[in-house]
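Novice: I'll drop the sequence and a predicted model, then ask my questions.
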Amino acid sequence: MPTKTVLVTGASGFVASYVIDAFLNAGWAVKGTVRSLAKANHLIERYPDHADKLTFVQVPDLVTGEGLEDAVKGCDAVAHTASPYTFNITDPIKDLIDPAVKGTLSVLKAAKDEGIKHVVITSSFAAVTSLPDGGPWRDYTYTADDWNPATLDDVHDLPPPAVYSLSKKLAEKAAHEFAAQHGLVLSSINPPMIYGPPLQKIASRDEVNTSSAAIYALINGDEGRDVPWNRLPLFAHVADVATAHVRALEADDDKVAGKRFLICGGSFTWEDATSYLASQRPALRSRLPTLPASPDQYKDAGKPIATLDTSLAKANLGFDSFIGWEETLLSTVDALVEIEKQFA
């Protein structure tokens, strides 16, 4: 059987790096899109044994679709991971909403025009959660039937994290609607915060991706600082997220078409993380935030944390379990400690 080829958008990103890794290990050939071919150099160097199965194409702007027609040629499936993840915005429409929605639709149109039927997109728990009801801080089990209630009418009244959440909801909605109209077999992967050792090139502290920066803040800051705010205690290991993308494109159509797969390894707070790091990585104790005197003084002590119903991912994508927070935390911190040695 000939090797199948998957197009991975945003190939130089944190999640995409793992998605590429997972597809190559599963025997696929991978074509990745990058804004600049220079961004692909470290990925090419990372996979000397896959030189014949890993190529890159320059797509400067997914919104305009420039370069996508060539990118999809010869591909059997698409894993669309590219979407802006930043809270540093000035114009919510221009900075987050349009790149997320229009970029997604550009990719899907190019896939349809090329005759590609199978697509998986990287969505988020952000598209699922209800912030007015407490988001992750509520006694509730979120399922694939839950959608973020925010609308485009709300966009100018929302803080940046909520704008990001809205962008993921609108992009995912648009993707499922497009797929239904044009007969694509499309599924979405919906993890909460994604952590894990970064594989992408990071040359300075400013280049640490947003989710990794949250963990890096535990060991990088002023002495005596407080533990950070627990914005989102739910998480998934990036390796589980990547595996879900591969399995979504390898599963039977009836198991994935139109489906939303919640991926989650559980939950932990920054107090949990700080305490665990102090016990497991004593050399880092001087770099950690200051914990309250007792657990009942933690910022969110006693508050319920929502759960995510991952039963569909287990049933249709073959997951028995997900990587836990302790392993995720330690491996991420260990990697960041090594990476920072290269910073000027």
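Specialist: That came through, no problem.

Novice: can we go C-alpha only for contacts and neighbour counts from here?
Specialist: Fine.

Novice: Ala29: what's it in contact with?
Specialist: Neighbouring residues of Ala29 by C-alpha atoms under 8 Å, 6 or more residues apart in numbering: 3-6, 23, 53-54.

Novice: try 6 Å
Specialist: 5, 53 (C-alpha atoms under 6 Å, 6 or more residues apart in numbering).

Novice: another one to put next to it:
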Amino acid sequence: MAAAGKSVVVTGANGHLGCALVLDLLNHGYQVTATVRDPSDLRKTAHLRDAAEGMGAAERLDIVAGDLMDADCWGDILAGKDGLFQVAAVYSTMSKNPQEDIIDPSIVGTLNPLRAAAEQGVGRVVYTSSIAAVGGMPEGRAKTESDWNENFSLPYTYAKTESEKRAWALAEECGLDLRVCNPGMIWGPHFSRHTPSTEIMSNLIRGKYPMAAKIGFAIVDSRDVASAHRLAYEIESAEGRFLLSAIDLQFIDMGKRVKAVEPKAKVPKIRAPWPLVQVNLLFDWAMGLFGRKRTMSRAIVKSMRRGTSIYDCSKSHKVLGWKPRPLEETIRDTIDACRQLEGGA
């Protein structure tokens, strides 16, 4: 499906991945309608407009209001469009009311645009799921597109898994041409506010982790995830799910790779004994009573002990011709973006 003259919609366009995807699509000649909650909020849209103008593509970018929870708005947005990139999602691992704040918005916010796309006859939909929907079990074996997460210690993992399953069910029911990308932890540039993933990098270089918990990460660059979405849209044979991870690392090894790029980074040098992780959970809970933002929960700690973050992305390489960039480039650009966001700290 060639890009020339194609008009597509990108939801969540002011988010980390959404922004990277909009810029990638503009760079390849697409006409892009980018949806955000409030187009008039320059704090959340100026970076997108400025980037489009900087690449000489401002006339091919239209930023409009789109509320995932409002089923009625999507028909007009998608009318006459060739494709939909359903990127917008709730990305949060902590909530006092996970059903209301994470699970329900994830599911409803997935189905509303997809249902409207089917009603409007949109030719193809690329949906952003997550490696979390693939899971980390069984331990020690590389997970593939056929694996699904069945261990829901975190509301976020349940929300992503259930949302994707319902997206596939809706596609089957309505005859939607649906392709799904399952990225790992997204680093790289193009974020105007921190995500839980970019906060990890910020905390790493600032020395916020005195020790490394036994937990693995599948890391991927925002620009590479964006290109994979576009390729999944363009390539006729790109069916099903596509796992996106450039490298799978344990926390301690991830810190070493960051240190190699940024020698001043105060990364953890030793692994945290499991009893100490549990003590830290109690301390984090106590600090939450005094108004400090919590970073841990029982569910998060429980998830650390389940499975491994090893994924087989060979299908993405073969079908999409996907070639992620070196980790060092991703680390450097993420650090630079963190410092720009944080005022050069």
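Specialist: Happy to help now that I have it. Because the structure is a prediction, the values reported are computed rather than measured.

Novice: With both chains overlaid, what TM-score comes out?
Specialist: Once superposed, chain against chain, the TM-score is 0.82 (TM-score structural alignment, normalised by the length of structure 1); 307 aligned residues with a C-alpha RMSD of 2.3 Å.

Novice: for the top helix by length along structure 2, packing partners?
Specialist: Selection of the longest helix in structure 2 by residue count, based on DSSP state H, yields helix 155-174. Using 3 or more C-alpha pairs under 6 Å, 6 or more residues apart in numbering; DSSP states H and E as the contact criterion, no helix or strand is in contact with helix 155-174 of structure 2.

Novice: mean per-residue distance, it to structure 1?
Specialist: Once fitted to structure 1, helix 155-174 of structure 2 is off its aligned match by 0.8 Å on average (mean C-alpha distance after the TM-score superposition for structure 1).

Novice: could you point out which element follows that helix?
Specialist: strand 178-183 (DSSP states H and E).

Novice: so where is the helix or strand following that following strand in structure 1?
Specialist: Sequence-wise, the next helix or strand downstream of strand 178-183 of structure 2 (DSSP H and E) is strand 185-187. Aligned using TM-score structural alignment, strand 185-187 of structure 2 spans residues 193-195 in structure 1.

Novice: Need the residues that contact the matching stretch.
Specialist: The contact list for stretch 193-195 of structure 1 (C-alpha under 6 Å, 6+ apart) reads 235-238.

Novice: element containing the residue lying closest to His182 of structure 1 once chain neighbours are set aside?
Specialist: Of all residues not flanking His182 of structure 1 in the chain, Lys112 sits nearest, at 7.5 Å (C-alpha to C-alpha, 6 or more residues apart in numbering). Element membership for Lys112 of structure 1, per DSSP H and E: helix 98-113.

Novice: Tell me where the stretch 151-300 of structure 2 has strands.
Specialist: Remark: strands assigned in the stretch 151-300 of structure 2 by DSSP state E, counting those that start in this stretch are 178-183, 185-187, 216-221, 240-244, 247-250.

Novice: okay, those in JSON lines with distance to Lys143 of structure 2 and mean neighbour count next?
Specialist: Output for those, formatted as JSON lines (distance: least, C-alpha to C-alpha, whole Å; neighbours: other C-alpha atoms under 10 Å):
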{"stretch": "strand 178-183", "distance to Lys143 of structure 2": "12", "mean neighbour count": "24"}
{"stretch": "strand 185-187", "distance to Lys143 of structure 2": "16", "mean neighbour count": "25"}
{"stretch": "strand 216-221", "distance to Lys143 of structure 2": "11", "mean neighbour count": "22"}
{"stretch": "strand 240-244", "distance to Lys143 of structure 2": "9", "mean neighbour count": "24"}
{"stretch": "strand 247-250", "distance to Lys143 of structure 2": "12", "mean neighbour count": "18"}
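
Novice: Of all those, which one comes closest to Arg37 of structure 2?
Specialist: Arg37 of structure 2 lies closest to strand 185-187 among the strands of the stretch 151-300 of structure 2, at 21.9 Å (C-alpha to C-alpha).

Novice: per the alignment, Ala217 of structure 1 corresponds to what in structure 2?
Specialist: Aligned counterpart of Ala217 of structure 1 in structure 2: Asn203 (TM-score structural alignment).

Novice: I appreciate the help and will end here.
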